[in-house]
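In: 3D, please:
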Amino acid sequence: MDLSRFKKAPKNLDFKELVIFENDNYMVINKPPFVPSLDERTADRSISILKLARETYGDVQLCHRLDKETSGALVIAKNPEAYRNLAMQFEHREVQKEYHAVVNGLHDFDSISVFLPIAPLKDGTAVRIDKAKGKMAETIFFTIRKYTRHTLVKCIPITGRMHQIRVHLQCLKAPIVCDP
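Out: Next up, the predicted model:
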């Protein structure tokens, strides 16, 4: 099955339609998959969440990022003080991130912790487990629901490495559905 048509950014995104919460200091958007959070250095740089946000709202700042392939809630600060406030909460690990993933196979994860070092490949497009050169990464997994051939998993990253959840699930022989 050719899945390449699903791995493209949506065209003509209306940024205001992505907003799910907004006040004087912050907005939360529902980031669609296959749209980078920040401008990319290598691929087509025509679209990013930061670029769209700044075109619509002026000088705003992403408080965190989501991997290009990931969809979900993304917090954007509307002023420098709001950004610093939330950035400090992230730095002091006062913000708990929770992700859900549909994985291949039937799995029973009851607070399964994966603690393995991750390093980027030389081209920077992917990561792998690398016990010699990698940076430590930890993720905790819980089974939410089993289906016929798939499992819905809650993923709690303790650290925040690129593609951490994806590579840790692969180590558990539970790759995310449709991942390469």
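In: Please count neighbours and contacts with C-alpha atoms only from this point.
Out: Noted.
In: how far away is the residue nearest the centre of the chain from F109?
Out: With distances taken as Cα atoms, centre = their mean, the residue of the chain nearest its centroid is L66 (3.2 Å). Distance, L66 to F109, using Cα to Cα, to the nearest Å: 24 Å.
In: Tell me the buried residues in the lengthiest helix in the chain?
Out: As assigned by DSSP state H, the longest helix anywhere in the chain is helix 80-91. For helix 80-91, burial by neighbour count (16 or more other Cα atoms under 10 Å) applies to A82, Y83, L86, A87.
In: Check whether the residue located most distally from the centre of the chain sits in a helix, strand or coil.
Out: Centroid-distance maximum for the chain: T148 at 26.1 Å, with Cα atoms, centre = their mean. Following DSSP: H, G, I helix; E, B strand; the rest coil, the label given to T148 is coil.
In: Not counting residues beside it along the chain, what's closest to it?
Out: Leaving aside its chain neighbours, T148 sits nearest to L106 (7.8 Å; criterion: Cα to Cα, 6 or more residues apart in numbering).
In: Does that neighbour touch R145 like I think?
Out: No. Using Cα atoms under 8 Å, L106 is not in contact with R145; the gap is 9.3 Å.
In: Count the residues that sit near the nearest residue to P32 once chain neighbours are set aside.
Out: Excluding the flanking residues, the one nearest P32 by Cα to Cα, 6+ apart is S71, at 4.8 Å. Neighbour count of S71, defined by other Cα atoms under 10 Å: 15.
In: isn't I165 right next to P157, touching?
Out: Yes. Contact criterion Cα under 8 Å: I165 and P157 qualify, at 7.0 Å.
In: which stretches of this structure form strands?
Out: 19-22, 26-31, 61-62, 72-77, 99-104, 110-115, 118-120, 127-129, 138-146, 150-157 (DSSP state E).
In: before we go on, could you also do this sequence so I can check it against the first one:
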Amino acid sequence: MEELTINITEEQKGERIDKVISAVDEEWSRSQISNWVKDGHIKVNGETVKPNYKVRLEDEILITPPLLEELDAEPENLDLDIVYEDEDVLVVNKPKGMVVHPAPGHASGTLVNGLMYHCTDLSGINGVVRPGIVHRIDKDTSGLLMVAKNDLAHASLVEQLVEKSVTRKYIALVHGHIAHDKGTIDAPIARDPKERQKMAVVDKGKHAVTHFTVLERFGNFTLVECRLETGRTHQIRVHMRYIGFPLAGDPKYGPRKTMDIGGQALHAAVIGFIHPRTKEYLEFSSALPAEFEELLETLR
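Out: Have a look, this model is predicted:
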């Protein structure tokens, strides 16, 4: 597993090292990163530092996460919808209801199980539990994900995510009538201090920005396109709830009386990134799933 390098930007200067690194992968907690710093898995300019180290503009951070404990995950023929593939990257259209990677309670039937069957060359930066996985979408969110097939591609795609240069557009159906045609939600997100299983807008949370455009209105519901500038856990679901328009069908952030559609009405419709090797900008789109289209037809 190759080391992952981060070069500090002007915006990050002066922040604690654990905060900077936690922005790379949403599953890396600050406490976990602090332990990695103490254990020497994270170095600054080739030297070990303390967990409270504040980064400087010229710093080069090398991260070598310890290998994760291997789960009993086997390759499975899940007939994945591969939208694009070459020697470095692939783009997959994940169906609603599929978990991205193995976790306690989800050792099989995940996207990673299907990817392991589809190809043997996946990046190793995230260890054996999440090979190739650069970013995630929630279990009940459908749509496009980019996957790294080697460590060079993985490092490049992660860097693009950190630099906020990846195009990510989602289609969401929300409760309520949004009067404005466009809007931007700039509100920090962190774990909900009252409910640890949920995320929330919290003053000291991670910087999070969502841009939305109204596509169609249906009386008590509105169809919107959301463009992510950042990629926090549950960002669209938390942000739309925060401004009073929670996602339809969302069991975690929606109102008590919402649609029974097996999870939030959210689809990752567009993904765009610079190819790690050719440096060409690639963009892919995915049509709404049939059940999402049928839902809209019912509302119309």
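In: and for the longest helix of the first structure, what span of the second structure is it aligned with?
Out: Under TM-score structural alignment, the match for helix 80-91 of the first structure in the second structure covers residues 151-162.
In: I'd like the distance from that stretch to the chain centre, please.
Out: Its chain's C-alpha centre and that of stretch 151-162 of the second structure lie 13 Å apart, by Cα atoms, centre = their mean, to the nearest Å.
In: about what we covered before: look at I165 and P157 of the first structure and report which has more neighbours.
Out: The neighbour comparison of I165 of the first structure against P157 (other Cα under 10 Å) goes to I165, with 26 against 21.
In: List the residues that contact P36 of the first structure.
Out: P36 of the first structure sits next to I47, S48, I49, L66, D67, K68, E69 when contact means Cα atoms under 8 Å, 6 or more residues apart in numbering.
In: Let me have the residues you listed in TSV, adding distance to Y99 of the first structure as columns.
Out: Shown next, in TSV, are those (distance: Cα to Cα, whole Å):
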residue	distance to Y99 of the first structure
I47	24
S48	21
I49	19
L66	11
D67	12
K68	14
E69	13
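In: Among those, which one has the most neighbours?
Out: Compared across the contacts of P36 of the first structure, I49 has the highest neighbour count, 24 neighbours, by other Cα under 10 Å.
In: Isn't P102 of the second structure up against G114?
Out: No. Counting by Cα under 8 Å, G114 is not a contact partner of P102 of the second structure; they are 11.0 Å apart.
In: what do those two both touch?
Out: When contacts are counted by Cα under 8 Å, 6+ apart, the set common to P102 of the second structure and G114 is empty.
In: circling back: what touches both of L106 and R145 of the first structure?
Out: Counting by Cα under 8 Å, 6+ apart, the contacts common to L106 of the first structure and R145 are T151.
In: so what corresponds to I144 of the first structure in the second structure?
Out: So, by TM-score structural alignment, I144 of the first structure is matched to L215.
In: and that match, how far is that from I178 of the second structure?
Out: 10 Å.
In: How about T5 of the second structure?
Out: To I178 of the second structure, T5 of the second structure is 42 Å away according to Cα to Cα.
In: Let's see which of the contacts of P36 of the first structure end up in helices.
Out: I49.
In: can you pull the contacts of E22 of the first structure?
Out: Taking Cα under 8 Å, 6+ apart, one finds V28 in contact with E22 of the first structure.
In: That one -> the second structure?
Out: In the second structure, E22 of the first structure lands on E85 (TM-score structural alignment).
In: again with G105 of the first structure
Out: Checking TM-score structural alignment: G105 of the first structure goes with G176.
In: picking up where we left off before, reformat the strands of the first structure as TSV; add distance to P180 of the first structure.
Out: Listed next are the strands of the first structure as TSV, based on distance: least, Cα to Cα, whole Å:
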stretch	distance to P180 of the first structure
strand 19-22	30
strand 26-31	21
strand 61-62	28
strand 72-77	20
strand 99-104	12
strand 110-115	21
strand 118-120	16
strand 127-129	13
strand 138-146	21
strand 150-157	16
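In: Quick one, which of the ones you listed gets closest to C178 of the first structure.
Out: strand 99-104 (8.8 Å; Cα to Cα).
In: and the closest one, how far from the second structure on average?
Out: Here the mean offset of strand 99-104 of the first structure against the second structure after fitting is 0.9 Å, by mean Cα distance after the TM-score superposition for the first structure.
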